[in-house]
Each structure stands twice: as structure tokens, then as C-alpha cells.
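S.K.: Take this sequence and fold it.
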Amino acid sequence: MPVPPNHPVPELADVEPAAWREANRVLLAKAIGEWCFEDMLKAVHAGDGRYRVDLDSGTTYEFRATPGAFGWLRVDPESITRTATSMLGNSVAEPAWDAQRFLLESASTLGTDASTISTYFTELSATLAVDAARITHGGETVAEMRELGHSELECRMTGHNLLVANKGRIGFSATDVRQYAPESAQSLKLRWLAVHRGLAEFRGTSELSEREIIARELDEGTRTRFTKVLTDADVDPDAYVWMLVHPWQWDHAVQMLHAADVAQKRIIPLGDSPDAYLPGQSIRTMANVGTPERYDVKLPLKILNTLVWRGIPPHCTMGAPVVTQWLRGLVARDPFLTEECRTVFLGEVASVTVRHPYLSQLADTPYQHLETLGCIWRDSVSARKDPDERARTFASLLHVDSKGDAFVAELVRSSGLAPQEWLRKMFDTLLVPIMHVLYRYGVTFNPHGQNTLIGYDENDVPTRLYLKDFVDDVCVSFTDVPERGPEPDGHDHVLPRKHPSVIRQHVVDQVFVGHFRYLAPLCADQLGVPEKTFWRLVRQTILDFQKRFPELAERFAEYDLLTPEIPRYGLNRDRLVVTRYGDRALRHALYPNGTHPNPLAEEG
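M.R.: You can find the predicted model right below:
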């Protein structure tokens, strides 16, 4: 059944002025905290729990903050003041709430240029517009959210934790945001295309043929209707591969960049999907809400959001099914993962790759122009979960409703367990499979809040882990690991190979820095679990795993999660200072900038 719509994002004119100020106040606190965390700004302790940031512009921002894990300061949005020298020469402190003003005043201190600041200002403004709309509406309570299905709950999330401008979506208009962004929760019909085999290549796992995918995804009447479109166009239907495209992408990218192919019937539009889909937090991943047991679909969008253009590289579409096949085989031979952990790998089971016939031949073409058309079908959570099981993204634990109540606290209350007992079950559910794959196979994923889902029983107790988004996010160590067996590489590498310390960093950054850093203070505030206790429980989960598998002792040292210092990878710094907005031929690699103290290194 289609999902009842969430509150749609309103026209900006309908946003309440107080909501705009509140959205700014919260984002300003986040910007100060994250930019200090990434060492772009320096926070000076001013005594009595207060800190200040002195900017090159001559302005000072002062605030209360609570020190947290990894050297992070959790800034109190209500406490921020701004002091600037007036024309009369006296300094006046005033309550501060304007995040856009702060960005401009920080530009020189951040070490970036006017061009970057101007484009980033657009991303920041777009983020604020969505946040202010959410505050205007209020939204559901966490108790109401507990009853939502996976796809509906996805639409209530607020974006990437670490990134300040996390809903920039350059390329989307305000109307596009209201129509296609996840927070609008508007279901939509995707478009089906037929692409000539001279342009398109289908790939699937061993059990899935091209015809089986189409038979599974389209009813017989729709297949007949689409076939008639091709025969009416006087072409051979068997000469074409069928695939999905996002309606925005069809309108804004495909018909422009592939105009020659459309004009010459190498690309033929077939019609709308019979099912409705709902976008997830990544916007380009769509869940089928008309027939939930059908596949999710990952589609490219030519928009810039959270650091990169949101296309799908051809090597990803080509490699998705073979990586899925390899991972399934690895898991199937591992009774600990399959029988004890019951971990679910949501496979990317089939794909269509379409390369641009001209631009793909040009050296150093910016990648945004080469990733405009492609499709990946992925196992849906709905098809894999048990009837009474609830699956929710890891990210949902961090959600706080308009009343200030945290979703994690609501789940703990619902479970009837003591907070520390519930947290240990959650840590075991999440970390044990991730550690097992890391230590046993030298493999890691990109286990951030959207890529990892937790399955809960009828009492909201965590029971098992779901993992997704494999291609380009699954990495293997370049050391010899016999347990991996033959890997899915031919002449070209499908799996990125990295040093074990970098492999470990995926877990550290995405789980500990990118998620637990925020979850720990929520548990302290709303569950009465002190942060030191939180991190002690995480550490104990790691030590218990290591005690159970002593034969992996060398790997524990190789992929050391308890090291005293971990490299700092600054995502906001990368956008503002390192990469900026230059058009690149390849997605760039992140490089460390200093280190963080690791709270997991501390005993007791």
C-alpha cells in the first residue's frame, strides 16, 4: 500500500520566522562543534563550561559546551553569543542564531575562498529551509514513530550527522525538494526505459536472468503494454534492455545528455512504473511501497549532495551483482554469521550499465557527466525480515522529536529492559557481525547510519543486523587473507584494496565517530547512562568478541579498534578547504588531518 504522506515541505513563505531562527540556532551550534572538531576553528576554554572562538574577522562567538568523546564539544544552541566591535569602538555581546552570518564571518579563519563560500552558502541555505519547515510542522512524536514501517521512518530522518550542510542538493529546485526529497514523504512513479544493447549491459547474480528481473518487477499486463510501445516504434523488443530511471533524471539529465540516443530510438521511454516508490535518505535509493516485496532500486541523480555528485559510476553497476554473489558465498559458508548472528546482506542482485557513447571516450571527463544513466536492483528489507520483526536504520536511534525526546530512549522504554542491558544487546547486534567480517576476512563495509539496519523483535529489543550498499563501499585489506577465498576480480579490480589501518578506519569513523559520538550523550541525558559507562560497554563488547576468538589475535592487532589515537578525517574540511567545488574526473580520496583520542582505549 502507498505510504500516507508526511507533512510536505512547504513554500518558504509558509515557514514561521521563529522556526527559521530555531533552525539556524541549531545548525550554528552544529557548525561550531563540527568545525572545531575538524580543527578548522579553535575553541578556547573560557572557564565555567564556556568556550569561545575568535575569528579573523574580529568577531568572537562564545558558548557553553560539554566535552565529549574524540575531543568533540557538544555546543548548547541556546548559549551562543556574538561579540563584535561597533562603530563607536565598544564591544557588544548579543544572542547569536544566524548560521549564514557565521559562515561568512568564518571564511578567512576556515581558510577558504569566496567562490567556495558562495556555493556552500547555497547548500547551507537549502539545509536550513528544510530544517525550518520540519520545525514549523512539528512532526510525529517518537512514540508515534515507533509504529512506522522502515520506509516511512526513513522519511523522518534529518540527514548526515557529521556534515553541517547535509541537505544541499545542488541541482534541485524548491519544487523538486517538495516533490522528491525524503522528508516530503511523497511517493512517486519511476520511469521505465528500453535501451538498445549497443549502449546497455544487464548483469545479474547466478539465479537472476534479465527476463526474471522484469517478470518479478512488472505484471504481465504492464510487460505486454511496454512491449507494444517497442513494436509500435518499429524496433525489435529483444534488442533492448529494460531499466528504470528517476523522473527528475529523465527530465534534467538523460533527455539532455542522451538527446542523440533518444532521437535515434536507442533509448525509448516505455511508461511509468505501476508501483509507487519512496525515496530514502540518499534520495537516489527508492523503496517500492506499492509492492514492498519487490526490489529496492538505486538510480543516479545529477545533483551535488553531501560531498559528491549523486550519480552511479559504471564500474559500480557492472560490479554490483558479482560482489553480491561473492559476499553471499562467503556468508553462506560461515555458520557464525548465518546461524548465530543471522546477519542479512541485502544484495545488489542485478544492474544495467549505460555508458555515454561520446563523453566516455573523452579523457578526464568530469564524473558527473558519466554517471547519468544506470540502475541497480537491491533486496528489500521487507522481503527479508520476519513477519513480526521491525527493521530500522541505525541512524534512527539519533532522532529527537519536537518535544526533545530521543528515539533510542523510546525503544528502550518499549523494551522493558534496563538501559544498559538494552545497549549491550544493541552493541552485540551491531558490532559482532561487523567485527567478525573485519577480523575473520579483512573486509569492511561503509557501516554508516543509512547502510546499517537493526532488526528488532516485537518488544523492540535488537536481534540482528542488516547490511547494504556494497559496491564501492566494500573494501578488502591488501594483506593475504586465506579465508576470503577467490575474490570477484577479473582484469579490473572490483573491490578497493586498502591498508588494514584504513580498513579499520571505516568502522571507527562510521560507527564510533560518526554515530556513537552523538548517541552517547543522548543516552546520558535521557537514559541515565553516563558517557564513560557507554564507552565502557562498547569496549567490553569488543573485548568479549576477542576473547571468544583467540585464534584471530594477530588480526586484532592488525585492525586495532582500541588504539589510543585514531586519524581524523574531516568531511566538512574536505568540502570547504580541500576539494571545494572543482569539477573532477574521479571521486576524490579523503586524507587524514591530525588525530583524535580514542575513548575505547581507556579501561574501566
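
S.K.: When you work out contacts or count neighbours from here on, use the C-alpha atoms and nothing else.
M.R.: Will do.

S.K.: residues in contact with F70?
M.R.: The neighbours of F70, taking C-alpha atoms under 8 Å, 6 or more residues apart in numbering as the test, are V513, R517, H596, P597, N598, P599.

S.K.: any idea how far the second one is from V344?
M.R.: Look at R517 and V344: by C-alpha to C-alpha, to the nearest Å, they are 26 Å apart.

S.K.: Same question for the first one.
M.R.: As for V513, its distance to V344 is 24 Å (criterion: C-alpha to C-alpha).

S.K.: Same check on the third one?
M.R.: Applying C-alpha to C-alpha, one obtains 32 Å for the distance of H596 from V344.

S.K.: Name the residue in the two with the higher neighbour count.
M.R.: V344 (22 against 19; other C-alpha atoms under 10 Å).

S.K.: which residues touch the more buried one?
M.R.: V344 touches T338, R384, R464, L465, Y466, L467, counting by C-alpha under 8 Å, 6+ apart.

S.K.: Narrow those to just the buried residues.
M.R.: Buried by 16 or more other C-alpha atoms under 10 Å: R464, L465, Y466, L467, out of the contacts of V344.

S.K.: Please enumerate the helices of the stretch 101-250 of the chain.
M.R.: For the stretch 101-250 of the chain, the helices defined by DSSP state H, counting those that start in this stretch cover 114-137, 142-145, 150-154, 174-180, 210-217, 220-232, 247-249.

S.K.: Around H588, count how many other residues there are.
M.R.: 11.

S.K.: ok, now which ones touch it?
M.R.: Counting by C-alpha under 8 Å, 6+ apart, H588 has contacts T579.

S.K.: out of the buried ones among the contacts of V344, which one sits closest to T324?
M.R.: L467 (11.5 Å; C-alpha to C-alpha).

S.K.: measure the closest one to C36 for me?
M.R.: Counting by C-alpha to C-alpha, the gap from L467 to C36 is 32 Å.

S.K.: Return the residues in contact with the spatially most central residue of the chain.
M.R.: The residue lying closest to the centre of the chain (C-alpha atoms, centre = their mean) is Q450, at 4.7 Å. Q450 is in contact with Q281, T393, F394, A395, counting by C-alpha under 8 Å, 6+ apart.

S.K.: Check the secondary structure at it for me.
M.R.: Secondary structure, DSSP: H, G, I helix; E, B strand; the rest coil: Q450 is coil.

S.K.: If you count contacts, what does the helix or strand harbouring P321 end up packed against?
M.R.: Per DSSP states H and E, P321 falls inside helix 314-332. In this structure, helix 314-332 packs against strand 200-204, strand 348-354, strand 374-378, with contacts taken as 3 or more C-alpha pairs under 8 Å, 6 or more residues apart in numbering; DSSP states H and E.

S.K.: Now for E293, how many residues are close by?
M.R.: E293: 17 neighbours (other C-alpha under 10 Å).

S.K.: To compare with the earlier structure, here is another sequence to fold:
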Amino acid sequence: MTTDLINDAPTPAMASSALTVDIRAVDPARDSKNIHVWLTHPRAHYWQMTHLDESGVRDYLGAVLDSADENGWVGSVDGVDCFYVETYLPSTLIPHDVVPTGPDDIGMHLLVAPPDGDGVRGLTNQIMAEVIDFCLRPIERGGRGGRRVIVEPDVRNTAILEKNRAAGFSPVSEATIMMGEERKRALVSVCDREDFEASELVALLNREDVEVVSSDDVHLASLAATPDTYSHLNPDTFAIAQRHLVAKALSEFAHERLIAPVPATGQNAGPNDWILKIEDTGPKDAGQSEDAAEFPDGGCVTYSFTARVLPLEHWVIDEVSITRRRGDTQLGLDAQELVVELQDALDIPENLMSTYLEELASTLASSAFKLAEAVKGRRPDSTDLLTSDFQSTEAAMTEGHPGFIANNGRIGFSLSDYRKWAPENGRTTRIEWVAATREHSQLSLGQGFDEAAHTDWALSAEERELFDTRIRSAGRDPEDFHLLPVHPWQADHRLAISFAADIARGDLLPLGAGLDEHQPQQSLRTFFNRTRADAPYVKVALAVQNMGFLRGLSPKYMRDTPAINDWVAELIGTDPVFGDAGFRVLRERTALGYTGDVYHRTQETNPHRKMLAALWRENPLTVLEPGQQVVTMASLLHRDHRGVAFASELIRASGRAPEDWVRSYLRAYLHPLVHALLAHDLVFMPHGENLILILDDHVVTGAFMKDIGEEVAVLGHRDLPGDVERIRALVPGEEKALSVFTDMFDGVLRHLGGILDADGVLSSEAFWILVAEVLDHYEAEHPELAHGLAGDVDLRAERFAHSCLNRLQLRNTVQMVDIGNQAESLLYAGTMRNPVAR
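M.R.: As a prediction, the model looks like this:
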């Protein structure tokens, strides 16, 4: 069958194209070579045939050709073979109770060849439309004569789910489907001729004013028209976000021993099958009570899933396997409902329950938005990140904190705020500035800085001239003020309201937006300057509730921040162990805070005291060697919308053995931080956002530590300068060791080891052997420091206290810990076996 896409009347979707598409029956002898290349490409992993050689593909196609229930077809565009289609009798694959099917229904699988170079713009969308038309077109006109097309893609295949939705498919139900000896969790969906012709895909291809991005099976056409504000909140996309967050919640709640799944029993239960039964103990209205009486076990809810439990009680859950039932009734997955079902077990205070649920809602909405943008080709995948620049990688992160469930709360942001200032959108903005009288503000300067040097560093010459002009036009003298940057959200929501009196009496003079473009970082309130290559980061206050805190910045802390940074930098810079590991700090060189407001005259501290302050931090790009690349360490825990891990892609691209790659990473990350603790009683907050990794040929060779002023501590009695004394926190040796056990082992390495194990790159056992190897080497090199300066730290202890993050947020989602006394705020769940115990 040959169709000229510009003239074929039955397919209005083709009106704007001039490509000729041919679909013919598969010929195993002729087609196995091409189809083998397509099926074994990483993008085709959902076909579960990447392991086949060409002979195996030929045998597979022969079996399809000989089958009475399925047919294979090869498609070409302008004479070049570039896609493979299978049509089949749906009743042979899809359970009848999921979709009752008849002889006029037709099942369909589509595989588009990986693009050659940049590909053809819009090609995949036109192929998709042609194949659906082929399935629905009457037999006498060269089609398959289907009444409906039925598809059953893997629920994890977000790209094809979105493409199906755009083509007019409506989801019916999730179902477990056997593919040979393998099972998959599928989203069964249907589409008839009317659905297809009314679809977004047909409308898109009929438009001549739309630029179509393309070119492979994970990209969807991007509408040039104004986007639908709520388009990411469609059922298909949100269901994927829900499934992912439910999997994470089950995993992390089990890790923190808030829930206790038990092995599944029964004839069909496998060794990795688990059950979580939740008794229906929550409040019910009359209708709910009656419903519960109809079910066994009083209406309790049961979660079933497949999972492996790795060291550090790390649950690697197969998202596809999760089901939720009440009695025999299967229910949809819903992260907020899960928390409500678990409210007693999670021990969330009733007065904070709705706040936590709102943070979950925001986290889900953020995930859905990022997913929808990714399947439209608007976000880089893990392969793209191998060659992306620093800030593209920063904006590509999707997960947030790997341990916290509600990690994208951002309560206070509207949808338009989210689109402008959420770091994952990668948009730039111009920071607002306010002039603060010197009498009520303090500028703190690090070593080697005077005020003129600070001003030259923090602002461009054009900005300084602009703001001086605006101050003079207000009848004031620029010499009477310090220039303070303010987050645009903060300026809009707080400056003219919370600080109205300060503006009225002239202590604060709003100056408007600066001229430099800044990009928000993962930490939400930090900006990277995209206009001036040598400019510093700037960190500002942001009165938005996110992950257990209002994201303020304390003027009191800012006074000592440069001095603390200089002291830490001097210690790091003069110890050769750090230099040998490629470990450096990004100093916060200058800081500024305003204290003239009434909130600073109350008897006790309050969040309003932390609404007008800023610090300026060094830029890592100014000290890189030629050829080096930098990425946020959070990227090592990143999976893209296809499920592909960036860490696994880095190892593949490096050409190094996985063991060697991990050794190099641990040498740059774990080794220097262990040395800081054991040799100096110095600890940082070393989570993914706080380190920037240096890559040489995709291998980690060094690291920058940042966020020093607020998140560093000295845990011993060593001498400290007076202006550094506030970072001292005397704790016993077991608590000192938690800076490694909790912050690095549990907070970072547990997740990375799980990713590499799940991807088949490196087993978890081998991973933790490499971690132990780092400690062995350190002890061999520094035997006198193996147990720290006071001899009270044992990093090879059999067990350690299990400090839990989600328990903190669940206890108080508004303020997780007392910043001034964090150790006393921690919550524990017994002890945990040390994976590197002697």
C-alpha cells in the first residue's frame, strides 16, 4: 500500500506534508538486518528484545509471519525503511475483563527507527498518524479494517503514553500483561476513527503555522501556539507521577521503618513479592462506613509490589508492579491517599496534615509538568546531558531530594511563579534590588575584599550607574546606602507589605530590576549569573515554605559568613590531602543583611527577621582547567523520563570499568570528607545539591563544596577565631560519625548504589566493597587518625543510629529542626547495620 501523504483524503492529518509512505508485509530475510538495529537500540528497550542477535530477530519475525493472530509490517518514507508495525488480535494478549474485544478490534505496536543524525522534522508524528489510519482504513482501501485500535504500552514508557494521548487514545485500565515469559504493567488504551480525527495530533499536523520539533520516538510535536496552562494535569501524565511518588513513599517509609511490608504468600508469590496491609482506622462518613462493611478485613487497603532490599534497608521497588486494592477491588495509585491511609503510622499532627498534603500536591504537580515537558522534547534526556553545559544540567534535575517524599512543596508559589522561578524550568530572570541605609544594614567582607571590590564583583558597571541614578532621583545620596538584591517573588510579596513602614520612612528604597540575567538553582533561592561569566552566585531570602522550612536568610548569620568561609578555605587549602583529592570549597566572600525593621525588636526570633539578606559565592567556572566539565552531584541520582540514569550513562561514556569509575568518584567525594571529620573535626552538609563535581572525560576527578556559612560545623575542641565560634557543636563520637553514616552513606551513596545495581552496572555488594576500600586506604595512609582527633569515631562500627529525615518533616512540616541546635532535633528509628562494618 502506497500513500501520498499530501493527497490521501482519508487521513486529514497529512494535509501539510509531502512525504510518501509505504507499508508492506514484513519479509524476515530482507528486513531482519534493519529491524535488528532498531530493536537493539537502547530507545527500544520496552520491546524487551535488546538482547537478540540478528538471527534471533529473523526467527522472531518468522514466527510473526507464521502466526494466525498477528502480522508484521515494514514502513518506508520516501523509499527509506524506517518503521516496523505489528498488528494483532487483541484477545490473545489483553485480558477480556480489562477490555472486551471483538473481531473488528485491532491491536498495534509501533517501532520507529532511531534517527539518523538530526532526523526529519515532524516525521514521527506523521508516521504515527499514518499507522493509525492504516489500522482503521477499510481493507478494500488498503487498510486493516479495524473498528478500534487497542494499545497496551508499558506504564513507564512516558513518551509513548503522551503520544498516544495526543493521537486520540483514551485509557481504559492498567493491566498486567505477559510478553512471552516476561510480564509488564501496561496502560490499555483505545482509539476509533472519530477519536483519531478529533485528536491533538491531527490538529497539529493540519496546522501550517506550527513549528514541529522531532525526530525520534521520544519526542512529541511542540505547539507554537499559547500552551494550555493546565495541560500537564491530564490523567495519563498525572497517573505516572502518582505511581512514581507512591513507589518512592513506600520505599522511603519502609526504609525509615514507618511501615513494615511483609513477604507475599501464596502459590504465585515470588521471592521478591511484598504486601503492605493498612487497616481502615481513619475517620469515615456514613457512606464510607457502609462501603467498608462490604469488604473483607473491614475495608483495609492492601498494597502489593515487587522489590529487592539492598544494604542500608534500601528498597528498590519495581514501580510497574505496584497494585492497590480494597478487598477484590483494584484502586488507583494516589500518593496523598497513601499518606491519609497511613496517618496513624506516620504520626502526622492533625493540625499539620493538610500542609503536608499540600506539599505532596505541589510535588506531584511539579513532577507532572516536568514529565509533560520532557515527552514533548523540551527537556534533555540523560544522554543529552553528557554534552550539556553546567546550567543545562542544573535545570534538568527532576527528583529533588532523594529521601524526602514531599520535596517540592514551594507553598507560596503560584503556577505563574512556578513557571518563572522554579529551577527546573531553566528560565532566567532579573533580580530586584533595594537600597538599604547603612545605619540599618551590615556588609561583611571576606579576606582581600573592600567595599569597592565587592561592588565591582556583585554588580556590573551599568547596574551601579543605573542604581546611583535612581537613588539620586529620589533625592538621596548613594553613599548612604548598601545595595541589597531581593528575589523577584520576595519583592512582589513581601517588600511593599511586610516592610511598608521601612520604605515609608526611607530606610529601604526599592530600585527595581537589575540588568544581569540570572538562572535559579536547585536550592531555589540561589541564582547563577548568565550575563557575566566571572560574576558570583547570589543567594537571597525567599519566604516560601519548602521541604520543612521557610527559606529565609539570617542577617545575624550573614555577619560571620565570610569569616567562616575564609577559615574553612584556609584549612582546606593548606592540607595536601584535600588538594590530592581535587577537593575545594566555593567561598561565600561577601554578605549583607538588613535589620532596621520592627521584627528585629521583638523579644524572640521570628521568620520575618530572615527576609532581607544576601550573600555572594564564588563561581566554579572561573577556575576550571580546559576541557573540564562541571555538574551538580544531584545529577548522579537523576533518571530521565525514559528511566535512564545519568550516572549509568556517564560510566558508559567514560569507557572505564564501573569499579574504576566509582573509585574515582569516591576518591573525590567520600575520601576528603572523611578526612575533614577525622583530621579536623570538621563536617559539612554533603548532599547532592551542595557539591559540584568536576568531570574529565566523564569521570569525576574533583569536587567543589558549597553552602559553607550555614551548613558547616566543628565537632571538637580545636581553637577557633572568635567570629567563627558559632559553628562549634560539641557532640559525642557516635554522633560525629553520623556525618558520614547519615549524610553520605544513607543520604547519597545508598541511592547511587541502588541505581547502579538496578541498572545492572555494578552490584550493591560490589559498590559497598568499594566504599569500604576508601576507608581501608585512609586508615593505611593515616593510622593515627583512623578514629579521629579524640579517638572516639568508628566508621567501621557494626551498627549506627538510624537518623530519619521524613520523620522530621512529618513531625513538623513547617520547621523540621531547630537550626541553632540541630543535633537535639533529630529523630531515630533504632540502629542500622553498617554496610562497611569490619
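
S.K.: Need the TM-score from the superposition.
M.R.: The TM-score (TM-score structural alignment, normalised by the length of structure 1) is 0.92; 582 aligned residues with a C-alpha RMSD of 2.2 Å.

S.K.: coming back round to it: tell me which of the contacts of Q450 of structure 1 are still there in structure 2?
M.R.: Contacts from these that recur in structure 2, judged by both residues aligned by TM-score structural alignment, their matches' C-alpha atoms under 8 Å, are Q281, T393, F394, A395.

S.K.: buried ones in stretch 348-359 of structure 2?
M.R.: Buried residues in stretch 348-359 of structure 2, counting neighbours by 16+ other C-alpha under 10 Å, are found at I348, M353, T355, Y356, L357, E358, E359.

S.K.: and N812 of structure 2, what pairs with it in structure 1?
M.R.: With TM-score structural alignment as the criterion, N812 of structure 2 lines up with T579 in structure 1.

S.K.: The stretch 501-604 of structure 1: strands as residue ranges?
M.R.: Using DSSP state E, counting those that start in this stretch, the strands assigned to the stretch 501-604 of structure 1 run over residues 565-567, 595-597.

S.K.: Of those, which stretch is the most buried?
M.R.: Counting by mean count of other C-alpha atoms under 10 Å, strand 565-567 has the highest mean neighbour count of the strands of the stretch 501-604 of structure 1, with a mean of 19.

S.K.: Just send the strands of the stretch 501-604 of structure 1 back as a markdown table, with distance to T317 of structure 1 too.
M.R.: Formatted as a markdown table, these follow (distance: least, C-alpha to C-alpha, whole Å):
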| stretch | distance to T317 of structure 1 |
| --- | --- |
| strand 565-567 | 31 |
| strand 595-597 | 35 |
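
S.K.: Same check for the contacts of F70 of structure 1, but in structure 2.
M.R.: Retained in structure 2 from the contacts of F70 of structure 1, counting by both residues aligned by TM-score structural alignment, their matches' C-alpha under 8 Å: V513, R517, P597, N598, P599.

S.K.: are any of the residues you listed buried, and which?
M.R.: V513, R517, P597, N598, P599.

S.K.: excluding its backbone neighbours, what's nearest G75 of structure 2?
M.R.: Distances taken as C-alpha to C-alpha, 6 or more residues apart in numbering place I23 nearest to G75 of structure 2, at 4.4 Å, with adjacent residues excluded.

S.K.: how deep is that neighbour tucked in, by neighbour count?
M.R.: 22.

S.K.: Mind telling me what element it is part of?
M.R.: I23 of structure 2 belongs to strand 20-25, assigned by DSSP H and E.

S.K.: And that strand, how far out from the chain middle?
M.R.: 41 Å (C-alpha atoms, centre = their mean, to the nearest Å).

S.K.: same question, stretch 168-176 of structure 1
M.R.: On C-alpha atoms, centre = their mean, the centre of stretch 168-176 of structure 1 falls 18 Å from that of its chain.

S.K.: so it matches what in structure 2?
M.R.: Against structure 2, stretch 168-176 of structure 1 falls on residues 409-417 (TM-score structural alignment).

S.K.: S108 of structure 1 -> structure 2?
M.R.: Residue pairing (TM-score structural alignment): S108 of structure 1 is matched to D344 of structure 2.

S.K.: Equivalent analysis for V92 of structure 1, please.
M.R.: So V92 of structure 1 corresponds to D328, using TM-score structural alignment.

S.K.: any chance of the helices and strands packed on helix 314-332 of structure 1 in a markdown table, plus mean neighbour count and distance to L163 of structure 1?
M.R.: Listed next are those as a markdown table, based on neighbours: other C-alpha atoms under 10 Å; distance: least, C-alpha to C-alpha, whole Å:
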| stretch | mean neighbour count | distance to L163 of structure 1 |
| --- | --- | --- |
| strand 200-204 | 21 | 34 |
| strand 348-354 | 26 | 27 |
| strand 374-378 | 26 | 26 |
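
S.K.: so which of those comes closest to V26 of structure 1?
M.R.: Per C-alpha to C-alpha, nearest to V26 of structure 1 of these: strand 374-378, 35.5 Å.

S.K.: give me the stretch of structure 2 that the helix or strand that the closest one is followed by matches.
M.R.: Using DSSP H and E, the helix or strand that follows strand 374-378 of structure 1 in sequence is helix 381-384. Under the alignment (TM-score structural alignment), helix 381-384 of structure 1 falls on residues 620-623 in structure 2.

S.K.: residues of that stretch that come out buried?
M.R.: Those would be P620, for stretch 620-623 of structure 2 by 16+ other C-alpha under 10 Å.

S.K.: for stretch 46-60 of structure 1, same thing?
M.R.: For stretch 46-60 of structure 1, by 16+ other C-alpha under 10 Å, it's R50, Y51, R52, V53, D54, L55, T59, T60.

S.K.: ok so, going back, what count of nearby residues applies to the match of N812 of structure 2?
M.R.: For T579 of structure 1, using other C-alpha under 10 Å, the count is 16.

S.K.: do the same with E207 of structure 1
M.R.: 8.

S.K.: V331 of structure 1 too?
M.R.: 16.

S.K.: Now neighbour count too, for the contacts of Q450 of structure 1, in JSON lines please.
M.R.: Formatted as JSON lines, the contacts of Q450 of structure 1 follow (neighbours: other C-alpha atoms under 10 Å):
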{"residue": "Q281", "neighbour count": "21"}
{"residue": "T393", "neighbour count": "22"}
{"residue": "F394", "neighbour count": "22"}
{"residue": "A395", "neighbour count": "23"}
